[in-house]
Structure formats: structure tokens, C-alpha cells
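Chemist: sharing a model prediction with you, sequence too.
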Amino acid sequence: MSWFESLILGLVQGLTEFLPVSSSAHLRLTAAFSGWHDPGAAFTAITQIGTETAVLIYFRKDIVRIVSAWARSLADKGMRGDHDARMGWLVIAGSLPIGLLGVTLKDQIEGPFRDLRVTATMLIVIGVIIGVADRLAARDEKGGRHRTPKQRKSLEDLSVRDGLIFGLCQACALVPGVSRSGATISGGLFMGYRREAAARYSFLLAIPAVLGSGVFEVKDALERDHVDWGPTLFATVIAFVSGYAVITWFMKWISSKSFMPFVWYRVALGIVIIALVAAGVLSPHAAESAG
């Protein structure tokens, strides 16, 4: 991998990680359209450490408060009803599905799931799901001619059941084209949560999953010695800087804006990929490489 490739791929990772468009799909597509080798699951996982560091910094006050309350609740039973302590347990519970499925489906994630036809299908299907969830939330918030606006849930209302459902939605993002934020936020909207609440829990939930995946891939890469470390670390730094800018913008956007621009983008991109593959212009395995 060249330094220029790592710059572009790092930017793509940072710009798309927090938007509901699938960063793994865009990394895969960037390589395919540019004629580069597929950066691979290891590169994706390691560069995600950069974007997740942006989450740690952006939500640092929430994280310190949650971790502190959770740690104290281990010894102090009186703390177990505290919202922040409960949030710590709920983040752990919500992380279980992706941890279990990530290990179980590792071969599929690094193989068949990277087929561009699968990516395109997921872009379209999940895009439609996000659109439906967005319209449902908008209808509740605005009310209608014969009904008043419906009060949607906040993180104070989060239960173990809802946390596990959020976690299952997050696990769907193991397939390129799904989008971690798109799946979890739309899942939250379907369960009746406010946009900002669903996004906040989505990003907090991603921390153990992404960092765990990154550490696992680093360990695996060290054993197999197949990662081009210089460009990969450079891409990780680029992903952190651009990712922090995006998350700052996105958290302001979702409080009042619709997800429909992302929905139309996903559907259009998916259709274009399917058309190119069907016409033989693009191979469904374009840019794949063992390296």
C-alpha cells in the first residue's frame, strides 16, 4: 500500500465511519474503483481504532462518568440504580452480540461478505430501513392533523432488552454495506428512542466492539506479519482527525435534520454497483487480494 492510498483510505474511513453509509463498504469500493488492492478486514479494524479514539475524546465526559459510576457499583449496591452505572452494564450487554458473532463469522467477514453484490444489496436494503425508521420518528415528533406529537424515549428509558436489540443491530454491521451507526440508530428509532439518544448510545456501544476488534486484528497481524504498518498507522491518524470533525458535525445534524439524504445516497450507490457488476464493468471481487 502506498502512502497516497493510505491517505485516501484514511480519509474515507474517517468521513464515513459515523455517517449511516457504511465505512467498510466505502473502503472496499474506493479500492475497487481505484484499481487498488482491497485494504482488507485487518486494515479496516486497525484504522477504526483511530475513529474510535475520536469517540473517546468527544464523549470523554460521559465515558469518565459512566466508567466511574459502573466501577463504584461493583462494590456499592446502592450505586446499582444509578443511571450512569446502569449505562455501563448496558454497554457491556449490548456489546455481547457483535463479540460472539464477530468471532463466529470471522471467515465469512473476511471472505464472502466482501463480495460487491452483497455490499450493494446491503446498501439498498438497510437504506430503505433507515428511511422508514426516519419517517416514523419524524411522524412521532411532528404529530399529525388529528393527533399530538408523541414523546419518544431518552437513554433514561434504556433497558437490558433494548440494549441487546441495539447490540444485535450493531452486529449486522459485520457485513459491509450495513453501517454500524445506520443499523443501531434506525433500530433505536424503531424502538421509539429520540434521534440524539439513539446516536449517543450507538457511539458508546461501538467503543468496546471496535477497540476489541482492532486489538484482535493487531494481535493477528503481528502473528502473521502481513500488515504494511507505516501506511496503516498513517491512515489511522488521518481517520482520527477527519472522524472527529465528522462526529462533531453529525451530532448537531441529527438533532433536527432528516436521514433521507443518506438514504437516497445509499440506494443510488447500491443500484450503480449492481448495474456495473451486471454489465461486467466491475467484478464482484474487484480489488480482492490476499495481501
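Modeler: Received, thanks.
Chemist: drop to CA atoms for contacts and neighbour counts, all remaining ones
Modeler: Noted.
Chemist: state the distance from residue 137 to residue 92.
Modeler: When CA to CA, to the nearest Å is applied, the distance between residue 137 and residue 92 equals 27 Å.
Chemist: between these two, which one's more packed in?
Modeler: Using other CA atoms under 10 Å as the criterion, residue 137 and residue 92 rank with residue 137 on top: 24 against 16.
Chemist: surely residue 30 and residue 9 touch.
Modeler: Yes: applying CA atoms under 8 Å, one finds residue 30 in contact with residue 9, separated by 7.5 Å.
Chemist: helices along the stretch 151-291 of the chain, start to end?
Modeler: 160-171, 180-190, 195-224, 229-253, 260-278 (DSSP state H, counting those that start in this stretch).
Chemist: what's the closest of these to residue 34?
Modeler: Residue 34 lies closest to helix 260-278 among the helices of the stretch 151-291 of the chain, at 14.1 Å (CA to CA).
Chemist: name the surrounding residues that touch the closest one.
Modeler: 20-21, 116-117, 119-125, 127-128, 130-131, 134, 282-284 (CA atoms under 8 Å, 6 or more residues apart in numbering).
Chemist: related to what we said a few turns ago, quick one: which of the helices of the stretch 151-291 of the chain is nearest residue 56?
Modeler: Per CA to CA, nearest to residue 56 of the helices of the stretch 151-291 of the chain: helix 195-224, 7.7 Å.
Chemist: next up, a second structure to put side by side with the first:
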Amino acid sequence: MDILQIVFLSLIQGITEFLPISSSAHLILPTQVLGWPDQGLAFDVAVHFGSLIAVILYFRKDVWHLIRDGLGGFKTGQFSDEGRLAWLIVLATIPAGLAGLVFKDFVETHLRSSAVIATTTIVFGVLLWWADVGGKRRDELGKLNWKKALMIGGAQALALIPGTSRSGITMTAALMLGMKREAAARFSFLMSIPVIALSALLLTLELLGTDSVVWGDIILGVVLSGISAYLCIHFFLQFISRIGMAPFAIYRLLLGGALIWMIFAR
């Protein structure tokens, strides 16, 4: 890859990982639209790792409290709100983990196409808008129970399909279940930690035994994706209660429409 491709893909990954517009779509499309070579597995690991570092650093206090109280509850026999939330995040991660193990190869082989991305971009964009407009938006994270966490986790499993957006589908599900926008976004971001970590681990295991790693590209990818992801989380949480999901839904519709036009214009 040349420096332009590295910088572009790193920034795109960092920004789109936590916005409800699909990071996988934005990493796949440049290779098909701009004719760039595929960035390769090692670079995918790098940019995901950068996003993981960003979300852990941004929520470092929350992460510490979740780990401390989640494990500490077994000693005391009582779980605080943070301890209960920690195990709800674990519960919500299970469906995506199982779906990844079962369907990953099928998705990689059959669903990484512009047509699939265009369809999911539009469909889940409309669904995001509908959830934001129709949701009651009254519940904070403290109102979350195991049934709702499992439903959001089930929705997260759909993010295996390119164009769906992991953050988008989890926020959509949370909004449908009556959560406030900021609470939905916060839970989505905290849920991303085990999912991104597991994804990066699986990709790393696939890399073992290969010699295709260009460490300069890797380090630059980690740094740029980490910085852009950190800033994205910060500003998204600052403004989401005011701007809502409409701008992201509109963007998805425009992107999906442009992809359809490109498909038929070939």
C-alpha cells in the first residue's frame, strides 16, 4: 500500500467503527471503487487494534469499574450497577461471538460485495431512523436488564454482514427498546470492547506463521485509527442527544443510492 491508502483507510476505520455507518463497508469499498489493492489481513488487525485502544482509553474509568465490580460481586454476593452492567455486556457479546464462529467464512466468501453493502446500508439506515423517531428514549443504562441486553446482542450478530454497522445495529436495537440516545451509544461502545478484542485475536491467529507483515504500515495504522476513533467517540457522545440519528440515516441512504448507481453504471 502507498501512504495515501494507509492514511485514508486508517482514518476511515477509526471514524466509522463507532459511527452508525459501517466500518467494514468503508474498508471494503475503496478496493472496489478506487481500484486499490486489498489492504490485507495484517492491516485489518492493526486498524481494529487502534480502535480497541481508543475505546478502552476513552472509557478507562468505566472499564476499571466494570472489571472490579463485575468480579468483586462474586466475593460479596452482591453486584453494584457497574458489576451488573459488566455481566450484561458479557451476555450481549455471546450471540456475536457464536455467529462469528459459525458464519465468518460464509460472510467472507459470499457477502463482501457492493450489492450486499448497498442493500444493507439502505435497509439498516431506514431502520436506524425509524428507531430514533419511534423509540421512547426514556431509559438510562441502569434500566437495562438481561432480556434487553441479549436482544441487543442478537442484533449485534447481524453486523457480520458488511454494510450493517455494528454500532448502528446495536444503537438501533437499544433505541427500539426505549433507551435514551446517549445510553444506547454508551452501551454500544462498551459492547464493542470484547467484540473488537475477539475479532483482533482471531485475525491475529490467522496471521501466525505468515511473513506478510509490514511493520511500518501496521504502526501507522494503529496510531491513526486510534486517534481518529478516540476523537469520534468524544464528539459523538457530545452531540448525539442534540443531532439524533437522522444525519447518519441520510448519509446511509445517499451512500447506498450511490452504490446502486455505480453497480448499474458499470
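Modeler: Here it is on my side, so go on. Owing to the predicted nature of the structure, the values given are computational and were not obtained by experimental measurement.
Chemist: on that earlier part again, give me whichever of the helices of the stretch 151-291 of the first structure is most buried.
Modeler: Mean neighbour counts were compared across the helices of the stretch 151-291 of the first structure using mean count of other CA atoms under 10 Å; the top stretch is helix 180-190, at a mean of 26.
Chemist: which strands or helices does that helix pack on?
Modeler: helix 116-142, helix 160-171, helix 195-224 (3 or more CA pairs under 8 Å, 6 or more residues apart in numbering; DSSP states H and E).
Chemist: so which of those helices gets nearest residue 53 of the first structure?
Modeler: helix 195-224 (8.6 Å).
Chemist: the closest one vs the second structure, average distance?
Modeler: Here the mean offset of helix 195-224 of the first structure against the second structure after fitting is 1.0 Å, by mean CA distance after the TM-score superposition for the first structure.
Chemist: orientation of that helix relative to helix 160-171 in degrees?
Modeler: Orientation check (axes from the mean of the first three to the mean of the last three CA atoms, to 10 degrees): helix 195-224 of the first structure against helix 160-171 gives 50 degrees.
Chemist: just checking, what residue in the second structure corresponds to residue 161 of the first structure?
Modeler: In the second structure, residue 161 of the first structure lines up with residue 147, judged by TM-score structural alignment.
Chemist: look up how far residue 77 of the second structure lies from that match.
Modeler: Using CA to CA, one gets 22 Å for the distance from residue 147 of the second structure to residue 77 of the second structure.
Chemist: tell me who's in contact with whatever residue of the second structure lines up with residue 210 of the first structure.
Modeler: By TM-score structural alignment, residue 210 of the first structure lines up with residue 196 in the second structure. Taking CA under 8 Å, 6+ apart as the criterion, residue 196 of the second structure is in contact with 48-49, 52.
Chemist: with distance to residue 256 of the second structure, secondary structure and neighbour count added, can I get those in TSV?
Modeler: Listed next are the contacts of residue 196 of the second structure as TSV, based on distance: CA to CA, whole Å; DSSP: H, G, I helix; E, B strand; the rest coil; neighbours: other CA atoms under 10 Å:
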residue	distance to residue 256 of the second structure	secondary structure	neighbour count
48	24	helix	26
49	28	helix	23
52	27	helix	25
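Chemist: need the residues you listed in TSV (columns: distance to residue 138 of the second structure).
Modeler: Formatted as TSV, the contacts of residue 196 of the second structure follow (distance: CA to CA, whole Å):
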residue	distance to residue 138 of the second structure
48	32
49	34
52	29
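Chemist: how many other residues sit next to residue 74 of the second structure?
Modeler: Neighbours of residue 74 of the second structure (other CA under 10 Å): 11.
Chemist: how about the one 3 residues further on?
Modeler: The tally of other residues near residue 77 of the second structure (other CA under 10 Å) stands at 7.
Chemist: same deal with residue 107 of the first structure?
Modeler: So residue 107 of the first structure, with other CA under 10 Å, has 11 neighbours.
Chemist: picking up where we left off before, residue 30 and residue 9 of the first structure: which is more packed in?
Modeler: Neighbours per residue, other CA under 10 Å: of residue 30 of the first structure and residue 9, the larger number sits with residue 9, 28 against 20.
Chemist: related to what we said a few turns ago, now flag whichever of the contacts of residue 196 of the second structure is closest to residue 4 of the second structure.
Modeler: Nearest member of the contacts of residue 196 of the second structure to residue 4 of the second structure, counting by CA to CA, is residue 48, at 18.6 Å.
Chemist: tell me which residues touch that closest one, please.
Modeler: If you count contacts by CA under 8 Å, 6+ apart, then residue 48 of the second structure has 13, 196, 200, 222, 225 around it.
Chemist: the fourth one against residue 50, yeah?
Modeler: Yes: with contact defined as CA under 8 Å, residue 222 of the second structure reaches residue 50; the gap is 4.2 Å.
Chemist: just give the nearest non-adjacent residue to the residue nearest to the spatial centre of the second structure, would you?
Modeler: By CA atoms, centre = their mean, the second structure has its centre lying nearest to residue 166, at 3.8 Å. Distance criterion CA to CA, 6 or more residues apart in numbering; nearest residue to residue 166 of the second structure, sequence neighbours excluded, is residue 159 at 4.7 Å.
Chemist: burial of the one you found, as a residue count?
Modeler: Residue 159 of the second structure: 22 neighbours (other CA under 10 Å).
Chemist: give the aligned equivalent of it in the first structure.
Modeler: Checking TM-score structural alignment: residue 159 of the second structure goes with residue 173.
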